[in-house]
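1. just the structure for this:
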Amino acid sequence: MAQSKVSAGLLMYRYEAGTLQVLLAHPGGPYFRKKDEGAWTIPKGEINEGEDAQHAAVREFAEETGLSPDGKLLALTPIKQKGGKVVHAWAVEGTCDPCTLVSNTFTIEWPPKSGRQQTFPEIDRAEFFDLPTAQRKINAAQVALLVELQSILEKEA
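-> Next up, the predicted model:
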């Protein structure tokens, strides 16, 4: 039996005018071009064999955004996405200008069966959203990460 993939990522959050906001990434490439609600995600990626999940989360965040956050990482409960992928996540307080983020790229045959290879960014854009908006935009399985972050921050307040 094939093992399900395991990913790790960071959920960056900030307070803007007293409102909690989270940074979400929109996947790049042709399959997500016209998708919006339910398509966004935390910046994340696969954990390399033998790699610590938290290290992978920080590495993947840097690869997909060009940022290396230095805040305290808050562990969130891993979630399982519809396709079986398990996502380990940490929240980190920070801010950035999403317009300046730089993502790594991937190459696929596009259009399918054309024999042509095209390169696309792993994320084509990122944006800070308030929680109600983020809950509509994010992959449905990742909503639990937003709920848990809000709960943790409310307890700390």
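
2. C-alpha from now on. contacts and neighbour counts both.
-> Fine.

3. mind listing what the residue positioned nearest the centre of the chain touches?
-> For the chain, the residue sitting closest to the mean C-alpha position, by CA atoms, centre = their mean, is I42 at 1.7 Å. Counting by CA atoms under 8 Å, 6 or more residues apart in numbering, I42 makes contact with G9, L10, L11, L23, L24, A25, I138.

4. this one as well, want them side by side:
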Amino acid sequence: MPATEVLIGHMGGPFWAKKDAAAWSVPKGAVEGTEEPLDAALREFQEETGIAPPPPPYRDLGAERQRSGKTVRLYAVEADVDVEAFRPGTFTMTLRGRTFEVPELDRLRWVGLDEARDLLVVGQRPFLERL
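-> Predicted structure coming up:
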């Protein structure tokens, strides 16, 4: 069954605070050590959203190199994730000599594919065609 909605999160921190278009991302993060990419994706989903990852089966949507030089590998799953359970993870940021905790994502929501094309950062939009 083709996907009709995707779960995306608004990126946290002062740079993204007043932006909406191209300021949303799928929950994602870095592979640690010898971790498998799917294991990293599940861990990062939990860390960024505070929600347990939905059960499999997962579909590998491949990888895309981002403008930053990082490569994002994305997995999809058909699930009903309750966005009301969202509890964002944080990261430490230093800005103008001041260090503080910033949410990795500050909002989480379900959107249709057309809306996702406008909201997602440009480098993640190719994944929508793979759904």
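
5. superposed, what's their TM-score?
-> Comparing the chains after superposition, counting by TM-score structural alignment, normalised by the length of structure 2, produces a TM-score of 0.91; 129 aligned residues with a CA RMSD of 1.5 Å.

6. tell me the counterpart of D130 of structure 1 in structure 2.
-> Alignment note: D130 of structure 1 maps to G112 in structure 2; criterion TM-score structural alignment.

7. let me see the ranges of the helices in structure 2.
-> Read by DSSP state H, structure 2 holds these helices, from start to end of the chain: 37-49, 113-119, 126-130.

8. dump the ones you listed to a markdown table, plus distance to D82 of structure 2 and mean neighbour count.
-> A markdown table is the format used below for the helices of structure 2 (distance: least, CA to CA, whole Å; neighbours: other CA atoms under 10 Å):
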| stretch | distance to D82 of structure 2 | mean neighbour count |
| --- | --- | --- |
| helix 37-49 | 11 | 19 |
| helix 113-119 | 18 | 17 |
| helix 126-130 | 21 | 14 |
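
9. in TSV, list those along with distance to W16 of structure 2.
-> Formatted as TSV, the helices of structure 2 follow (distance: least, CA to CA, whole Å):
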stretch	distance to W16 of structure 2
helix 37-49	16
helix 113-119	12
helix 126-130	21
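
10. please name whichever of the ones you listed is nearest to R98 of structure 2.
-> Distances from R98 of structure 2 to each of those were compared by CA to CA, and the smallest falls on helix 37-49, at 22.9 Å.

11. what's the mean distance for that closest one versus structure 1?
-> Once the two structures are superposed, the average separation between helix 37-49 of structure 2 and the matching residues of structure 1 is 0.6 Å (mean CA distance after the TM-score superposition for structure 1).

12. what range in structure 1 matches that helix?
-> Against structure 1, helix 37-49 of structure 2 falls on residues 53-65 (TM-score structural alignment).

13. and the matching stretch, how far out from the chain's middle?
-> Relative to the mean C-alpha coordinate of its chain, stretch 53-65 of structure 1 is positioned 10 Å out (CA atoms, centre = their mean, to the nearest Å).

14. repeat that for stretch 27-34 of structure 1.
-> Stretch 27-34 of structure 1 has its C-alpha centroid displaced from the chain centroid by 15 Å (CA atoms, centre = their mean).

15. what's the closest of the helices of structure 2 to T99 of structure 2?
-> Put simply, out of the helices of structure 2 the one that sits nearest T99 of structure 2 is helix 37-49, at 19.7 Å, with distance taken as CA to CA.

16. what packs against that closest one?
-> strand 71-76, strand 105-112 (3 or more CA pairs under 8 Å, 6 or more residues apart in numbering; DSSP states H and E).

17. ok, average deviation of the shortest one from structure 1?
-> In this overlay with structure 1, the average offset of strand 71-76 of structure 2 from its partner residues is 0.6 Å by mean CA distance after the TM-score superposition for structure 1.
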